[in-house]
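Asker: Sequence unavailable; structure follows:
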């Protein structure tokens, strides 16, 4: 959401002038603190994009007869009224108040009633200014415990329990279709507190854990974070041995910073410190937004002040303008996390299950080849070996080795796309300048060699491109091609020496489908986009009998021609893993090819082999 749209939204929520409505004196409550229906807070637990809101030290806003609750109220209202997409939880990092006095605690407790009344999931923890800093979680009764102890969270949708002393709690929220556990730990853990925290993790052995506490790390002026003395205790006694903890959040120190530490399991733990109390207006109740995107495997992090965003920009003073949104590498950044890989040690996903050929042989299947029936990975695909067409139509494949190439140019592989029916593939080690490699060719007399597909077709393949593909030796290597010139099919436009049909990869690793249709004199071309390397892709070419579209991973690409294209011209053997020009194969494919299926009709996306 842009700054302007955020401001418009918050004006509509009644936050303009909130700073004027607040008196700034202890016990006074701004208009923004009044609970409302919070129709905007309705998180989608299955959306792969969700937001965790983090609120650091607010102590200067609640400081005896000084301070102002309006900034905090605006931040809470931002969560309540949907100022941020799909907020699933809010974590306060401690030092809610300056002295931990009953009046200060009562005032901020009143502000948080807006979340209570609307059953918003959130956690709080005690910082050194909220309690006697020389004590640990066995300190007994305090105003903080009376206001923010476990009794407050009985109606919370995320609260799951607390330590016996009441100063440590844990919460579980749902985002991206899975549970996430938040540990909210006291300023100082006792031995009993450490035991409790470890027991919570042990009771949730498959749940990722975000650890929140007031003190863990501090940072230098460059933003490089290091563990404090107490933080080292937390690391040694809790974090290092518990692989589920992948993210830690703390306040207390400034400036903000971050670091990545490696735990005992050899996995990354992201350590973040965020605190803005040293900024103008006590930090303006600045919040840190952790936008999880499980589809992109990232967490996008930004830092804003909803209170300042809610105000008319013309009324902001010079210092206000500096605090609206903070940038730089410690305040606005992206974490790249392969969530599946990071959590695999304690929450492995279900292994992909291969599907039998009978499940893939849908009506209209003309040919289906899969490569999970070979010998050990790395073994050459033997000369003379026939790879059967499992459709039963006789479109079998045999190996052809290009001059100067050896047996290892085409080998069996155990690598596969996780959504493919078969758990196996072929590894092609071809190239050009000079052309080399090996490929498979349909046998002479195969019915597929004469098929014209005038009523439509779907061609699917699983392809993996190596990380060094873009070295100038593999551009335009063919994945699937008909050994027939356009000229032989009566075509006179474009380059009639090009093959009648070719699915290839450009020098930028883009899929291209180039075909001489029955109804055109020239070539009709579908283009994909540039692919990230060293990973599997599913590509499908779907012709309705009139138009052709390319799909990558089940998603239709942009550059599909609108001009009618009927069928595929010419007759000739089909080549898997090679490109030909003027009937000469001059380049072998470089990479992996998995299951390939040809169907005599247009398939819908849900009918693709991809799962």
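Answerer: In hand now; what should we look at? Everything numeric in this text was worked out from a predicted model, so none of it was measured.

Asker: hey, let's count contacts and neighbours off CA atoms from now on
Answerer: OK.

Asker: Residue 174 versus the residue nearest to residue 298 when sequence neighbours are not counted, what's the distance?
Answerer: Nearest non-adjacent residue to residue 298, counting by CA to CA, 6 or more residues apart in numbering: residue 336, 4.6 Å away. According to CA to CA, to the nearest Å, residue 336 and residue 174 sit 21 Å apart.

Asker: Second structure for comparison follows:
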């Protein structure tokens, strides 16, 4: 009888433990377009990652969203590496690359990420416990990571600026191999500032096809709408797509239904120089996503550790309700 009671108690405790794990909310931090910090304001970049380190216990993952540097030169990569690698072995993070990280002086005339892979070497990041795999051995041009949050397994796909068809096919195989994971896509150019995905049909600027690397007529480059059609909408477990790149007011949010009836939460956030109202290349503003599976919400806040201030207007601080994961 005593043994049965003990077994029953163990079962109850395990159930309660799993239940608590499932209900716990978690945070993801987004670092969009850090390019001007790498060029002119290293102290702001350091303030961002220092704040993340100081709040490590409440942050499950960090995503840098491309345009790590402004002109793709060693001096700027050194600043970026010092700031971002401050989080090494403390908070898991992943990087997407942008147009300013490609080619000579960051003009994206060619798809060349040599400096990126020099300052963020595959041999270093492939040993991290959250590293999953890469499309090409020895390169982080396109790679995936994994983490746990809210009692769920998550997979982050970090895709190049204007992902080529071959990259989308690779991403498709990774997603198919992980049907039980919730998928986040981290890429530089996807959403536009008019709450739609990037597309020439809506006369959008800064499309990947307008850069030199976008002229590849063999392995076609894809904008946001093409990524949606070819990859994102096809998978039931894709939950979130985040991007930067676009100027104007630098923000955009869209919830779309995929082919399987799943909601996909798509967000643009960009605070760099050139965005309306930007100061000091963005003044250190970053995005904080709090995901609460129990309440079915994604709470979005925009905060600057550099000036200790929140943006509180509705486009910068909002809650997505009835979020399905």
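Answerer: Alright, I've got the coordinates. If you're wondering where the values come from, they're calculated on a predicted model, not measured in any experiment.

Asker: overall similarity of the pair, as a TM-score.
Answerer: For these two chains in superposition, a TM-score of 0.79 is obtained (TM-score structural alignment, normalised by the length of structure 2); 272 aligned residues with a CA RMSD of 1.9 Å.

Asker: that older thread, neighbours of the alignment partner in structure 2 of the residue nearest to residue 298 of structure 1, just the number please.
Answerer: Here residue 336 of structure 1 is matched to residue 321 in structure 2, going by TM-score structural alignment. The tally of other residues near residue 321 of structure 2 (other CA atoms under 10 Å) stands at 12.

Asker: right, and residue 321 of structure 2 touches residue 298 too?
Answerer: Yes: Residue 321 of structure 2 is within contact range of residue 298, at 6.8 Å (criterion: CA atoms under 8 Å).

Asker: now the strands for the stretch 201-350 of structure 1?
Answerer: 209-213, 217-219, 225-227, 245-250, 257-262, 268-273, 287-293, 298-304, 325-326, 333-336 (DSSP state E, counting those that start in this stretch).

Asker: against structure 2, where does the third one fall?
Answerer: Counting by TM-score structural alignment, strand 225-227 of structure 1 pairs with residues 196-198 of structure 2.

Asker: cool, and the shortest one?
Answerer: The alignment of strand 325-326 of structure 1 onto structure 2 (TM-score structural alignment) spans residues 310-311.

Asker: The matching stretch vs structure 1 - mean distance after superposition?
Answerer: Its matched residues in structure 1 lie on average 0.9 Å from stretch 310-311 of structure 2 after superposition (mean CA distance after the TM-score superposition for structure 1).

Asker: Show residues contacting that stretch.
Answerer: Outside stretch 310-311 of structure 2, the residues that touch it by CA atoms under 8 Å, 6 or more residues apart in numbering are 301-304, 317.

Asker: 6 Å - rerun?
Answerer: 302-303 (CA atoms under 6 Å, 6 or more residues apart in numbering).

Asker: how distant is it from the center of its chain?
Answerer: Chain-centre distance of stretch 310-311 of structure 2: 20 Å, with CA atoms, centre = their mean, to the nearest Å.

Asker: can you map out the strands along the stretch 51-200 of structure 2?
Answerer: According to DSSP E, counting those that start in this stretch, the strands that the stretch 51-200 of structure 2 contains are 59-65, 93-96, 131-134, 143-149, 152-159, 182-187.

Asker: Turn the ones you listed into CSV, including mean neighbour count.
Answerer: Formatted as CSV, those follow (neighbours: other CA atoms under 10 Å):
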stretch, mean neighbour count
strand 59-65, 23
strand 93-96, 25
strand 131-134, 19
strand 143-149, 21
strand 152-159, 22
strand 182-187, 25
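
Asker: What are the boundaries of the helices in structure 1?
Answerer: 3-12, 18-21, 70-80, 102-111, 113-117, 143-148, 191-203, 229-234, 306-309, 318-323, 339-343 (DSSP state H).

Asker: Apart from its neighbours in sequence, what residue is nearest the residue most central in space within structure 2?
Answerer: The centroid of structure 2 falls nearest to residue 186 when counting by CA atoms, centre = their mean (3.5 Å). Spatially, and ignoring its direct neighbours in sequence, residue 186 of structure 2 is nearest to residue 158 (4.8 Å; CA to CA, 6+ apart).

Asker: any idea what the one you found aligns with in structure 1?
Answerer: Using TM-score structural alignment, residue 158 of structure 2 lines up with residue 184 in structure 1.

Asker: Could you report the distance from its match to residue 343 of structure 1?
Answerer: From residue 184 of structure 1 over to residue 343 of structure 1 (counting by CA to CA), the distance is 21 Å.

Asker: repeat for residue 318 of structure 1
Answerer: Distance from residue 318 of structure 1 to residue 343 of structure 1, by CA to CA: 45 Å.

Asker: Of the two, which one has the most company?
Answerer: Counted by other CA under 10 Å, residue 318 of structure 1 and residue 343 do not tie: residue 343 has more neighbours, with 20 against 8.

Asker: Quick check, residue 302 of structure 1 in contact with residue 330.
Answerer: No: judged on CA atoms under 6 Å, residue 302 of structure 1 makes no contact with residue 330 at a distance of 9.1 Å.

Asker: anything in contact with each of these two?
Answerer: With CA under 6 Å, 6+ apart, residue 302 of structure 1 and residue 330 have no common neighbours.

Asker: still on that earlier bit, got the contact list for the counterpart of the residue nearest to the centre of structure 2 in structure 1?
Answerer: Alignment note: residue 186 of structure 2 maps to residue 212 in structure 1; criterion TM-score structural alignment. By CA under 6 Å, 6+ apart, the residues touching residue 212 of structure 1 are 183-184, 248-250.

Asker: Which of the residues you listed sits closest to residue 551 of structure 1?
Answerer: Ranked by distance to residue 551 of structure 1 (CA to CA), these are led by residue 248 at 40.0 Å.

Asker: residue in structure 2 matching that closest one?
Answerer: Using TM-score structural alignment, residue 248 of structure 1 sits opposite residue 241 in structure 2.

Asker: can you count the residues close to its match?
Answerer: Neighbour tally, residue 241 of structure 2, other CA under 10 Å: 22.

Asker: With the one 10 residues further on instead?
Answerer: Residue 251 of structure 2 is surrounded by 23 other residues when neighbours are defined as other CA under 10 Å.

Asker: Distance check, it against residue 268 of structure 2.
Answerer: For residue 251 of structure 2, the distance to residue 268 of structure 2 - CA to CA - is 5 Å.

Asker: ok, now residue 34 of structure 2?
Answerer: From residue 34 of structure 2 to residue 268 of structure 2 the distance is 14 Å (CA to CA).

Asker: now swap in residue 73 of structure 2 and tell me
Answerer: For residue 73 of structure 2 relative to residue 268 of structure 2 (CA to CA), the value is 26 Å.

Asker: start and end residues in structure 2 for the longest strand belonging to structure 1, please.
Answerer: In structure 1, taking DSSP state E as the definition, the longest strand is strand 590-599. Alignment of strand 590-599 of structure 1 against structure 2: no match, by TM-score structural alignment.
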